[in-house]
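Engineer: give me a model of this one.
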Amino acid sequence: MDNDTSTTDYDVLIEDDFTDDVTEQCHKHDDKIFAAQFLPPIYSLVFILGLVGNVLLVLMLAKYKRLKEVVDVFFLNTVISNFLFLVTFPFWIHTAIHSWDLGNTMCKVISGFYSVGYYGHMCFLILLIIHRYLAIVHMGRFHLAAKTTYGIITSTWGLAMLAALPELVLSQVQMEGKDYICRFVQPHYPLGDEKFWKHFLTLKMNILGFLIPLFVTIFCYGRIKKTPRYKEKKYGLFRLIFVMTLIFMGLWTPYNLALFLTTFQEHLNLSNCESSYRLDKAVQVTKIIGNTHCCINPMVYGLLDETLRRRLPCLFHLQNNSDGHRREGAEQQSPTTKGPLYHSTRF
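Structural biologist: Next comes the predicted model:
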């Protein structure tokens, strides 16, 4: 788990200590100064926007969607993953300015929250895409019982925790320079396995966080586009999920690329000082960009979902309740909520 203060290699949810002497000599910039100057204001803004946006989304889902549909429950779980992700930001802000002084237990807990929040959000976006694919392509043959849905949700969180297990178990407090930091510590493997472990962590991020979501999105979208019903009807809900997934992947793709190049720079002839310096800065900047997903996705949902877009003023009492009741009947057939195009399981 990293707090963007490292002077060594990086992983998306961790900071490892596979130090390379040549790489270390090439780092001429002070990452601690960079983190202290830029991370607190940026992460504070992301934290505030993310907290407000996700709280509003929970209120809207509970008040106007009432969580009666499977997709609404899945969306709620993406919000929960955002909260797990967001709760770690104050700790990284504090560490960027000062140092980690909360001990090993909190280091593991916060690292685990960050990792589970990231992988949980990605898993539920994939689940939403698959759910829409089955509902549209296999319309009339697809049905989820309530017990099955809860089992899928539990299994999805289990997969997210499994993916985050290395960060949860192996994060520890270590001294770096004059500061204590919460970082991922390599297991006590033989010296010859250090590179393998480093490559494994990077490939884990690239495969789980990029390649699998990309493949699922392309496959499901391609099959849906080929269905005769796609041109006849407007599948607003699928477009909402598709856009949210594209934004999530778009925010994290630069980091995945920078992480891959940094990890395998020796094999790509990028191990000279100038390339190492550029890759190091690219990893820091792209990770900040990726971390903004927790505040951007709630905004996208609020803007693209027809029901929430119409109901948001009512939440702030800008419209009276009677006006809201008059609109309720018309919204029952919204392509992003009810009706045959929604084709979801009601609890």
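
Engineer: drop to CA atoms for contacts and neighbour counts, all remaining ones
Structural biologist: Noted.

Engineer: can you show me the strands along this protein?
Structural biologist: With strands called from DSSP state E, the chain shows them at 171-176, 179-184.

Engineer: show me how far the first one is from its chain's centre.
Structural biologist: Read that as strand 171-176. Relative to its chain's centre, strand 171-176 lies at 25 Å (C-alpha atoms, centre = their mean, to the nearest Å).

Engineer: please name every helix or strand in contact with it.
Structural biologist: With contacts defined as 3 or more C-alpha pairs under 8 Å, 6 or more residues apart in numbering; DSSP states H and E, strand 171-176 has these neighbours: helix 103-137, strand 179-184.

Engineer: ok, which of those comes nearest Met244?
Structural biologist: Evaluated over the helices and strands packed on strand 171-176, closeness to Met244 peaks at helix 103-137, with 8.0 Å, by C-alpha to C-alpha.

Engineer: next, the structure of the following sequence, for comparison with the previous one:
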Amino acid sequence: MSTNTQQQLNTSNASSAVQASLEIRAASGLLGLCWALGVPGNLVVLAVLQPRLAGGRFTLWLMLNLAVSDLLTLLTLPVWIHTLLHGWSLGAVPCKLLSCLEYWSLYTSMLCVTLLSVQRYLQVLHPQRWAELKSTGRRILLGLVWALGGVMSSHALVQREVRAGMDGLLHCLPRYRWAGEQVATLLMESLLLFVLPFSIMASLYCTSPCTEG
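Structural biologist: Predicted coordinates:
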């Protein structure tokens, strides 16, 4: 290999390393901004909703659970920011548990948002059906939301492991045992976090005007 070629490779590697470092710092800064704005914002929501829960309005309870699930997601961000910058140093068990908690809160947040749309649809267009669901049934419904979120996030307990990343540092990353497992996981996450919830909400909003008319 000629000297010029070696110099070009060294320059290219250095440029790639600088670009990767800038991307990591930008991602860390964005996550830090989300934490700085999201944590106080959700704490304010909790403080505002707490005195109003005595009336038993299910919408307020859903908003409270949504704020709690969002807060759980945000509270893990400092750990992931530190990991981006310095690597993972907490061990295998915290890696699995924190990843599961992150997914659990994300799934629960999406389920709460979806249930809010369903609840508003029933309240407006089918109030008698909604009234048949008493307070006990509504509490059970909220419990099912958290339970279902926990079930959907359980794959992180199996797949997440501590291993070396491309930067040479240890990271809490998913390890797929075969290609089909990765495809199935990505499809499941896309379906449960985006496709299915947004399809339900879109169909409800599109049906409402037609039904009212």
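
Engineer: contacting residues around the residue nearest to the spatial centre of the first structure?
Structural biologist: The first structure has Tyr118 as the residue nearest its centroid, 3.8 Å off, counting by C-alpha atoms, centre = their mean. Contacts of Tyr118 of the first structure were listed using C-alpha atoms under 8 Å, 6 or more residues apart in numbering, and they are 81-82, 85.

Engineer: can I get the residues you listed in CSV including distance to Ala145 of the first structure and neighbour count?
Structural biologist: Formatted as CSV, the entries for those read as follows, by distance: C-alpha to C-alpha, whole Å; neighbours: other C-alpha atoms under 10 Å:
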residue, distance to Ala145 of the first structure, neighbour count
Ser81, 24, 26
Asn82, 26, 26
Phe85, 30, 27
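
Engineer: let me know the closest of those residues to Gln37 of the first structure.
Structural biologist: Among these, Phe85 lies closest to Gln37 of the first structure (C-alpha to C-alpha), at 21.9 Å.

Engineer: what residue in the second structure is paired with the closest one?
Structural biologist: Using TM-score structural alignment as the criterion, the counterpart of Phe85 of the first structure in the second structure is Thr73.

Engineer: still on that earlier bit, okay, the strands of the first structure, which one's buried deepest?
Structural biologist: When you average the neighbours per residue for each of the strands of the first structure (mean count of other C-alpha atoms under 10 Å), strand 179-184 leads with a mean of 24.

Engineer: how about that strand, aligned to which bit of the second structure?
Structural biologist: Alignment of strand 179-184 of the first structure against the second structure: residues 169-174, by TM-score structural alignment.

Engineer: report the distance from that stretch to the chain centre.
Structural biologist: Stretch 169-174 of the second structure has its average C-alpha position 18 Å from the chain's average C-alpha position, going by C-alpha atoms, centre = their mean.

Engineer: what's that stretch in contact with?
Structural biologist: Applying C-alpha under 8 Å, 6+ apart, the contact partners of stretch 169-174 of the second structure are 83, 86-89, 92, 95, 156, 159-165.

Engineer: do that again at 10 Å, thanks
Structural biologist: With C-alpha atoms under 10 Å, 6 or more residues apart in numbering as the contact definition, stretch 169-174 of the second structure has outside contacts at 80, 83-92, 94-96, 98-99, 155-165, 182.

Engineer: buried among these? Make that a PyMOL selection.
Structural biologist: For selection in PyMOL, the members of the contacts of stretch 169-174 of the second structure meeting the burial criterion (16 or more other C-alpha atoms under 10 Å) are listed in this command:
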select buried, resi 80+83+84+87+88+89+95+96+98+99+155+156+157+159+160+161+162+163
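
Engineer: related to what we said a few turns ago, tell me how far the residue nearest to the centre of the first structure lies from Cys294 of the first structure.
Structural biologist: Here Tyr118 of the first structure is placed at a distance of 9 Å from Cys294 of the first structure (C-alpha to C-alpha, to the nearest Å).

Engineer: and of the helices and strands packed on strand 171-176 of the first structure, who's closest to Phe34 of the first structure?
Structural biologist: For those, proximity to Phe34 of the first structure was assessed by C-alpha to C-alpha; strand 179-184 is nearest, at 14.9 Å.

Engineer: and that closest one with strand 171-176, angle?
Structural biologist: 140 degrees (axes from the mean of the first three to the mean of the last three C-alpha atoms, to 10 degrees).

Engineer: so stretch 190-199 of the second structure matches what in the first structure?
Structural biologist: Counterpart in the first structure of stretch 190-199 of the second structure, with TM-score structural alignment as the criterion, is residues 206-215.

Engineer: skip the chain neighbours and tell me the closest residue to Val45 of the second structure.
Structural biologist: On the basis of C-alpha to C-alpha, 6 or more residues apart in numbering, the spatially nearest residue to Val45 of the second structure that is not a chain neighbour turns out to be Ala67, at 6.9 Å.

Engineer: please apply the same query to Asn65 of the second structure.
Structural biologist: Ranked by C-alpha to C-alpha, 6+ apart and with sequence neighbours excluded, the top spatial neighbour of Asn65 of the second structure is Cys112, at 7.2 Å.

Engineer: what's the counterpart of that neighbour in the first structure?
Structural biologist: Aligned counterpart of Cys112 of the second structure in the first structure: Phe124 (TM-score structural alignment).

Engineer: hang on, that match packs against Phe75?
Structural biologist: Yes. Phe124 of the first structure is in contact with Phe75 according to C-alpha atoms under 10 Å; the separation is 7.6 Å.

Engineer: shared neighbours of those two, which are they?
Structural biologist: Between them, Phe124 of the first structure and Phe75 have Ser81 as joint contacts when contacts are counted by C-alpha under 10 Å, 6+ apart.

Engineer: distance to Leu303 of the first structure added to the strands of the first structure, as TSV?
Structural biologist: Written out in TSV, the entries for the strands of the first structure read as follows (distance: least, C-alpha to C-alpha, whole Å):
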stretch	distance to Leu303 of the first structure
strand 171-176	38
strand 179-184	37
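
Engineer: which stretch among those comes nearest Gly50 of the first structure?
Structural biologist: The closest of these to Gly50 of the first structure is strand 179-184. By C-alpha to C-alpha, the value is 23.3 Å.

Engineer: how big's the offset between that closest one and the second structure?
Structural biologist: Here the mean offset of strand 179-184 of the first structure against the second structure after fitting is 0.7 Å, by mean C-alpha distance after the TM-score superposition for the first structure.

Engineer: could you give the angle of that strand to helix 103-137?
Structural biologist: Strand 179-184 of the first structure and helix 103-137 are oriented at 40 degrees to each other (the same axes, to 10 degrees).
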